[in-house]
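Build me a model:
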Amino acid sequence: MLRPLSLLPALTAVASLAAFLLMPAGPAQAQAPAARRAAATTPLAMTIDSLTPSEIPRDGPVRVTGTVTNQDTETWTTVNVYAFVSDTPMTTSAELADAAETAEDSQVGERIIEESAPGTQDTIDQLAPNATERFSLTIPRRYLPSTTPGVYWFGVHALGQGPAGRDETADGRARTFLPLAPPARGRAAQKAVQAALVVPIRRQIEHAADGSIGGVESWVEALGTGGTLRSLVDLGVAAGSRPITWLLDPAVPDAVRQLVAGNPPRSLGPTVAEGGEGSESPDATPSPTDGTEPDGTGSSDPPGADSSGEDSGGEEPAPELAPEVQQAADLGSSWLEALHDGLEGHEILTLPYGDVDVAAAAKYDPATYRAARKRSTGDLAPWGLPTTPAVSSPAGYLDAGGLRLAEPASTVLVTDRMLGPRAPSVVRTEGHTLAVSSSGAASGGPGPTDRMTPLALRQRIVSEAAVRLLTRGRKPLVVTLPTTWSAPSADGFFEGLDLDWLNLTDLTTITQRAGTAVPIDRLRYPDGQDRLELDADVFTAAGDLIQAGDSLQNLLTNNDEVGSTVRDEAFTDVSYSDRLRPVTARASADQSRAWIESRLRGVRIDAPKAVILSSGSGRFAATITNSLDQPVSVRVRAVADPPLEVAVPTDTIDIGPDNRATVLLNASSSAVGIRNVTLLLTDVDNVPLGSSDDLPIRSNRVSSVIWLIIGTGIALLFGAIAVRLVRRVRAARRS
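Predicted structure coming up:
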């Protein structure tokens, strides 16, 4: 027989409201443990761990299993567990959204109590404080709705003997949704609902000043069992041959590979074959450094030394890793293997490298977006898996500027909140195709238990698909999982999606539909999203870091990778994940740039104190010192006060590790006097490295007028002597 539920006392309702007000908002609330969620209102906490099948079948029973945990300080006895089901279905997504927010003490169905069907009840004889026991129920088909298609409430209640005795009020509860599909003969054209499940792999990536990955402890948590990255990959792997779509930031697996390698800092070591011995300047002379970095840190390592354990000529073993780094390396290796297995054979959408804030980039630095887009285009290294470019924010919002910045060929994934309650699944606007993701399906099931367990999420997905089955056109369903989703296991998730009226497919298949034309100015972009965008200062800091990295690469003779490495790091400083920490992101870029500039200052130029030109031109020498442990290639630029001119070598100057080179320069001036000269050290692209030296040059050049006067004077002198000699000779003859 069916018995109606009784309402909880008013005190329970007040406690429920207080608990809600104290709960944190956002993903943390959705991911709260079930026991914690139920503790405020019921002494017993319940979970639903399995529900088979995931719909109300045409024949056969529904089996449900789960747990009951005693949150009380007293022992409970004779705890009876019953299932309940509603008698009126929900037929729209709006109804599902309202139901998911229904208070846990609301009466949403009737308990199934039937003594003639023993499987409909389970009894736990005794439950001590903090103890957990399992239950199992089998509900025959005759006790479930059978006529009106839609989505029904379904759940379990626990009623036990506690300190205050026993009553008909539920002492523990867990709820979910259970759809009833129309019979196959009643479906128009026997058409199934298409559904695309998008699994995102995106995460905040922090770098220390030396380029190593920061926050290693958080990576250990994310890569471990039940962590966000591990859970999402395990879910994708569980799909097997079923089609799913991955939404991947390639910077994430690259960061994990760095952790697997021991989280080394940037390497200044050679990445290309070294040049011949003759590449060094002939005037270079060995000059060991004093062991102190030019930035004054007092480190015994020379500037730019690769402290990752690599040794250019020794046989020393790699240093032992810190425990958390070793743990991250072990977990990362397993995660990469699982990710490769999950990606292979499925659609892969790649975000701009580093998950760049597209809306902010459109306003302040479109070039950074284009560079990040280019970086993640093509086959996914090192596995060579084909990818498709995509644009999507974690919240699903994209403004008009960001949309126009995206390439028309890119897949754009947005939330249905941008289009209102009757959002189409595919939108066409200004040459772009937008796939519209269901925010309701991604929000999970109803409370009081964890709304984002695999089962709760699965039941919300099949329920959203079921209400679409009741509409004309069978609008497809796109579900993008939250990046914060986590679960220790995904068992049974995809098996519950194997329904004859639900057709799993990839996102590209759905976007090939005709779609609905929507003007771009009709797309909603909340003011809150606009305020969250990164500002221009963050992009400026990232741009300065990229320029410093390019100079470092141009400086190093045998390294052609450090520039791209630094560029990748800069992309992560203008990421969507940095929206909540823009000051930290800017500081990260500045600190990395300072680290690089300290290496650039490890190569310096020294000019003589002064130079005197005894004629109109002359030569003088400058010394270039390389205190890095890597060979460098530089050029010299001279800036002189006119009319003084200083000619510098046009060829690149190569200097070996811990060496110096003497460079001869030619100076010339058309005027007498002292002129100042600044000698600048640049990379091979003539970008200043930061080292310079000033010297005065004095020109004693005599002009042609003076030489004419001197010549005339000498001529007059010798002429006078000649005249005087002639006169003396004549005088002598006369006498």
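
can we go C-alpha only for contacts and neighbour counts from here?
Fine.

So the residue nearest to R619 when sequence neighbours are not counted: helix, strand or coil?
Take R619 and drop its neighbours on the chain: the residue closest to it by CA to CA, 6 or more residues apart in numbering is N666, 4.5 Å away. Secondary structure assignment for N666 (DSSP: H, G, I helix; E, B strand; the rest coil): strand.

Please provide the structure for the following sequence as well, for comparison with the first:
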Amino acid sequence: MSTYRRRLLPALLAMVLVMLGLAWFPAAAATIKPEFSVRISALTPAQFKPGSTVTMSGTVTNNNLSAWTNVQAYLVMARAPYTSRSQLDDAISSSTTYTGERIVDLDAIDMMGDLPAGQTRPFTVTVPYELLRVSGAAGVYPVGVQILGTDAAGNRSNDAIARATTFLPMLSSAPKDKIAASIGWPFLMPDYRGSDGNYVNPAKLLASIGTGGQLRNLLDLARSLSSNQSTVIVDPALLVGVDDLANRRHIAKTVKVSDVQVAAATSFLDELLTLARNGSCWIVGFDRPDVLALEQNADLAPALRAAVDKSTTASLDKYGLIGRRITWPTRLGVTPELLKSVRGPGDQPVIVNANDVNGWSRRDGSLVQYQTDGGPVPLLIDDAIDEGLPGQESVVSLRQRIMSESALAVLLRAIDPSAKTDAVALVDSNWDPGADWAAGKLSVAFRSPWISGASLDTLLTSPLGAFEGSFPATAEASALSRAQLTAAARIRSQAQSLNSILADKSASQVRYDQDTARATSVRWRKNRATGLAIARSAASRAEKELAKIAIEGPQSVTLSSSSGKFPLTIRNDSGDAIEVGVRLDSSNPALTIPDISSTAIDAGERHTLTVNVDVGEQSSTYLSAQMISSDGKPVGSPAVFRVRSSAVGAVLWVAIGLAALLVVVAMVRRFTQHRSEEEPA
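Coordinates of the predicted model:
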């Protein structure tokens, strides 16, 4: 039998089976949407060429409560390519039929068998070029896998129960000018500290940075590229958090951290810092603050922004890291006023989602310059070519995204040579490339003949085009509440008072600045009650710490004359040494008492001061003793007491003296008279 007949008969048989399946499949079953996860883990070739055999591998996970039987995997590919980004976007947004035609040749089908509930099965489909029946034109071909199966009730449909899609680029020749391509790797802090000051889920973070964990896999994948092909985006809160775990800090007593976990945390931190130091590094504000909430509360914003900035700077100094500061608002949370408020010196990029921008196109490039009322600000437009595609994101889908985006950029430049097209991919911070990330061969993308690797800093320092589009006047996103920011401001206010008298201000200031920054984190949008409770708890801790330092005096003082001395005691029950002075104010404006200069008091100690006072002719006055910092700012609550004037005491003593004298005189006279009466005549 000829090769043609051997392939024709199975194909006809498959078509008959499909038609029979359609004839008896109950319509009601189509209303039940099965839950599967499909992930493409390997795809060859990465660059489609005439004559190429396409092989796709991956996994299918059954997320249903029952098993599916007779599961099959089919390759699906479009016969004609898309040649522009707009064509591709329209196809993705309109339907799911754009992927192409299912290859039903029996040799191209993976008979996966049964798939029990909760189980994962691998698949591999291989289709030779002649069975794809593609046009061979230059462009980007959608390609994917569709999964068919029979449910527990015996129902089977010709409709796919699961699918995953990516792209295959094809270019006839390499362009003269290559397309700049780059990947942004966000490393954000997933955990937070609760009301007790301890991390809420340290075990989860330890697992994430350990072998096979999400952050560990992401870091390993990022390290697999050259420094001129990507940029790491670091949240300093993650550095602090991992460092805390490596040193067993801020962990509840019930949580045990093994030596192996300590070593894993130390290794992760060291390797992340090495990657950031040796390449392009962007820095997001400590714990990613809600910049929309800050913009909407202008009266609270300066102090809170200062806390975020100081927390960020202190972390970078501690870990020896230098990077470009950036702002990262949330989706649907960008307005012209916000961009003006976060502009800074004008060289700090703002990451915005393409869906928040009006009037932007790929020809403008991923990095553009936007003119605010306060001056220009660079924007990085996050625009994923594969957003909305079925299937889990994988290293392969990221690789093909970079290659396909750049291929479309080549085609656009052929028509519009002035276009500033590029290919930038900003990956999801929660994305897990998997422990098998190496199988995806991400570096292959940067070996494409039409791609030139670049960091985001390289793209930023190139001439940027002016963005003439617009942003919504008001944000759709719901920012943090004013109550949340007010609680954050309380933390900073109390901390500033405390820091002003501490002998060693640095450690305490960093600690409370970080607490303030954490209270402004955008993470609390999803858990507002918890965020508010934690912020208020942190403010209360600062207030209680400040209350451990107090000034004490007698309720009242009676001087022996118009001037005199009395004691004041400063109590330092905190765990830090302090330097504090005292200011005395009187209810009598005519009475002025000089400030007492700062005195050093160790932790847990008390210090008694002697105050000299002269009240003059006043009968009494009230004095207020207020602790002050070295720069004269009031700290804590004052001690108020009454001082009785010594002038009243002098009159009393004179009166008592005169009375005593009169008594003596009277007694003498009485005694003398009595003696006279007793003498004989």
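
How close are the two chains, by TM-score?
The TM-score (TM-score structural alignment, normalised by the length of structure 2) is 0.79; 620 aligned residues with a CA RMSD of 4.0 Å.

what residue of structure 2 takes the place of the residue nearest to R619 of structure 1?
Mapped onto structure 2 by TM-score structural alignment, N666 of structure 1 lines up with N612.

so how far is the helix or strand encompassing E569 of structure 1 from its chain's centroid?
Assigning secondary structure by DSSP states H and E places E569 of structure 1 in helix 562-572. Between the centre of helix 562-572 of structure 1 and the centre of its chain there are 13 Å (CA atoms, centre = their mean, to the nearest Å).

do stretch 36-55 of structure 2 as well
35 Å.

Do a quick rundown of the strands in the stretch 1-150 of structure 1.
2-3, 44-52, 62-70, 76-85, 110-112, 121-127, 132-139, 150-161 (DSSP state E, counting those that start in this stretch).

need the ones you listed in a markdown table with mean neighbour count, can you?
Shown next, in a markdown table, are those (neighbours: other CA atoms under 10 Å):
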| stretch | mean neighbour count |
| --- | --- |
| strand 2-3 | 12 |
| strand 44-52 | 23 |
| strand 62-70 | 20 |
| strand 76-85 | 22 |
| strand 110-112 | 21 |
| strand 121-127 | 18 |
| strand 132-139 | 18 |
| strand 150-161 | 24 |
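
mind checking which of the ones you listed is nearest L232 of structure 1?
strand 44-52 (18.6 Å; CA to CA).

What lies in contact with the closest one?
Residues from elsewhere that reach strand 44-52 of structure 1 (CA atoms under 8 Å, 6 or more residues apart in numbering): 34-35, 38-39, 62-72, 155-156, 158, 171-175, 449, 455, 492, 496.

any idea how far the counterpart of A42 of structure 2 in structure 1 is from Y152 of structure 1?
The alignment partner of A42 of structure 2 in structure 1, by TM-score structural alignment, is S50. For S50 of structure 1, the distance to Y152 of structure 1 (CA to CA, to the nearest Å) stands at 17 Å.

and if you look at R601 of structure 1?
With CA to CA as the criterion, R601 of structure 1 and Y152 of structure 1 are 70 Å apart.

With T557 of structure 1 instead?
69 Å.

Likewise for V639 of structure 1?
81 Å.

Likewise for I510 of structure 1?
Distance of I510 of structure 1 to Y152 of structure 1, computed by CA to CA: 28 Å.

can you check I48 of structure 1 too?
With distances taken as CA to CA, I48 of structure 1 is found 16 Å from Y152 of structure 1.

next one: M1 of structure 1
Applying CA to CA to M1 of structure 1 and Y152 of structure 1 gives a distance of 19 Å.

Give the aligned equivalent of F641 of structure 2 in structure 1.
F641 of structure 2 maps onto L695 in structure 1, by TM-score structural alignment.

show me the contacts for that match.
L695 of structure 1 neighbours (CA under 8 Å, 6+ apart): 607-611, 676-678.

quick one: which of the residues you listed is nearest T387 of structure 1?
For the contacts of L695 of structure 1, the nearest to T387 of structure 1 is T678 (51.2 Å; CA to CA).

The closest one: which element?
strand 673-682.

And that strand against structure 2, how far off on average?
Taking mean CA distance after the TM-score superposition for structure 1, the mean distance separating strand 673-682 of structure 1 from the aligned residues in structure 2 is 2.2 Å.

With structure 2 overlaid, how far apart is the helix or strand following that strand on average?
Proceeding N to C from strand 673-682 of structure 1, the next assigned helix or strand is strand 688-699, under DSSP H and E. For strand 688-699 of structure 1, the mean distance to aligned residues of structure 2 following superposition is 2.4 Å (mean CA distance after the TM-score superposition for structure 1).
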